[in-house]
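*Asks:* sequence first, then the predicted structure:
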Amino acid sequence: MTLRVNDVPEANRYEARFEGESKVAGVAQYIRTAELVAFVHTEVSPEYEGKGVGAALARTALDAAREANLRVLATCPFIAGWIDRHPEYQDLVYQSRSRVSD
């Protein structure tokens, strides 16, 4: 079975489905601005765990952020952990700029 991940902007999430199935296998919810995408929640249905759904959601969402030249704020523990294990995505991570007092 082929896994497909699509952005569903009207729902503010990426959805993963296996080809030929109508059921959503997993989702990665986000909040997007002009400069930043914050990933706030990722969930994989129990029957699809261990089948690469979470990794496909993370990779697709992060590749799309890179293509759109967006920084990533990973408040979702799954996405944050995935980025930690895949250093090729570290450059996307949003770094806040602290103000230095005079």
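*Replies:* All right, it came through fine. These numbers were taken from a predicted model, which means no experiment stands behind them. Residues are numbered from 1 along each chain as shown.
*Asks:* from here on, contacts and neighbour counts on C-alpha atoms
*Replies:* Will do.
*Asks:* how close does Ala34 get to Ala65?
*Replies:* 11 Å (CA to CA, to the nearest Å).
*Asks:* burial measure for Cys76, as a count.
*Replies:* 17 (other CA atoms under 10 Å).
*Asks:* go on, Leu73?
*Replies:* 21.
*Asks:* so it sits right up against Phe39, yeah?
*Replies:* Yes - using CA atoms under 8 Å, Leu73 is in contact with Phe39, at 6.3 Å.
*Asks:* now for the helix or strand hosting Gly81, which elements pack on it?
*Replies:* Per DSSP states H and E: Gly81 is located in helix 77-85. On a contact count with 3 or more CA pairs under 8 Å, 6 or more residues apart in numbering; DSSP states H and E, helix 77-85 meets strand 36-44, helix 53-67.
*Asks:* ok, and here's another one to check against it:
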Amino acid sequence: MATLVQDNAERSRFEITVDDELVGVADYRVDGDVVVLPHTEIAPRHRGEGLAAVLVAGTLDEIRRRGQTVVPACWYVAQYIDDNPEYKDLLAS
């Protein structure tokens, strides 16, 4: 199973694909160096496979790589950061 997380800047969202099938998205909007993440979604038939965590981790890793911070407006992203303290430094103040 080939899983890939990538930024679709045209649609302002990170996408996760499994074997070239789009299975989830993390919408965003950028305000300067701050990325607001208001919504994440995984296709119903792929829920429970851990793909939301893979999507959010990939999204946060890319935000870190770009030197940006994040506002986790989506409850899942906020919970993921709480559960994975290595990402707390990304929180916008």
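*Replies:* Ah, there it is. From a predicted model like this one, the values you see are computed outputs, not experimental measurements.
*Asks:* name the nearest residue to the aligned residue in the second structure for Val5 of the first structure, sequence neighbours excluded.
*Replies:* Matched across to the second structure, Val5 of the first structure falls on Val5, judged by TM-score structural alignment. Take Val5 of the second structure and drop its neighbours on the chain: the residue closest to it by CA to CA, 6 or more residues apart in numbering is Ile16, 4.4 Å away.
*Asks:* my guess is that neighbour meets Gly24, correct?
*Replies:* Yes - here Ile16 of the second structure reaches Gly24: they are 5.2 Å apart, a contact under CA under 8 Å.
*Asks:* hey, what's in contact with both of these two?
*Replies:* 51, 55 (CA atoms under 8 Å, 6 or more residues apart in numbering).
*Asks:* what about the aligned partner of Arg66 of the second structure in the first structure, how many residues nearby?
*Replies:* Under the alignment (TM-score structural alignment), Arg66 of the second structure maps onto Ala68 of the first structure. Counted by other CA under 10 Å, the residues lying close to Ala68 of the first structure total 13.
*Asks:* same question for Asp84 of the first structure.
*Replies:* 12.
*Asks:* that older thread, once aligned to the first structure, how far is the helix or strand encompassing the match of Val5 of the first structure on average?
*Replies:* Taking DSSP H and E as the definition, Val5 of the second structure sits inside strand 3-8. Following superposition, strand 3-8 of the second structure is found to deviate from the first structure by 0.8 Å on average (mean CA distance after the TM-score superposition for the first structure).
*Asks:* hmm, back to that, look up how far Leu90 of the second structure lies from the match of Val5 of the first structure.
*Replies:* With CA to CA as the criterion, Val5 of the second structure and Leu90 of the second structure are 19 Å apart.
*Asks:* also His39 of the second structure?
*Replies:* From His39 of the second structure to Leu90 of the second structure the distance is 17 Å (CA to CA).
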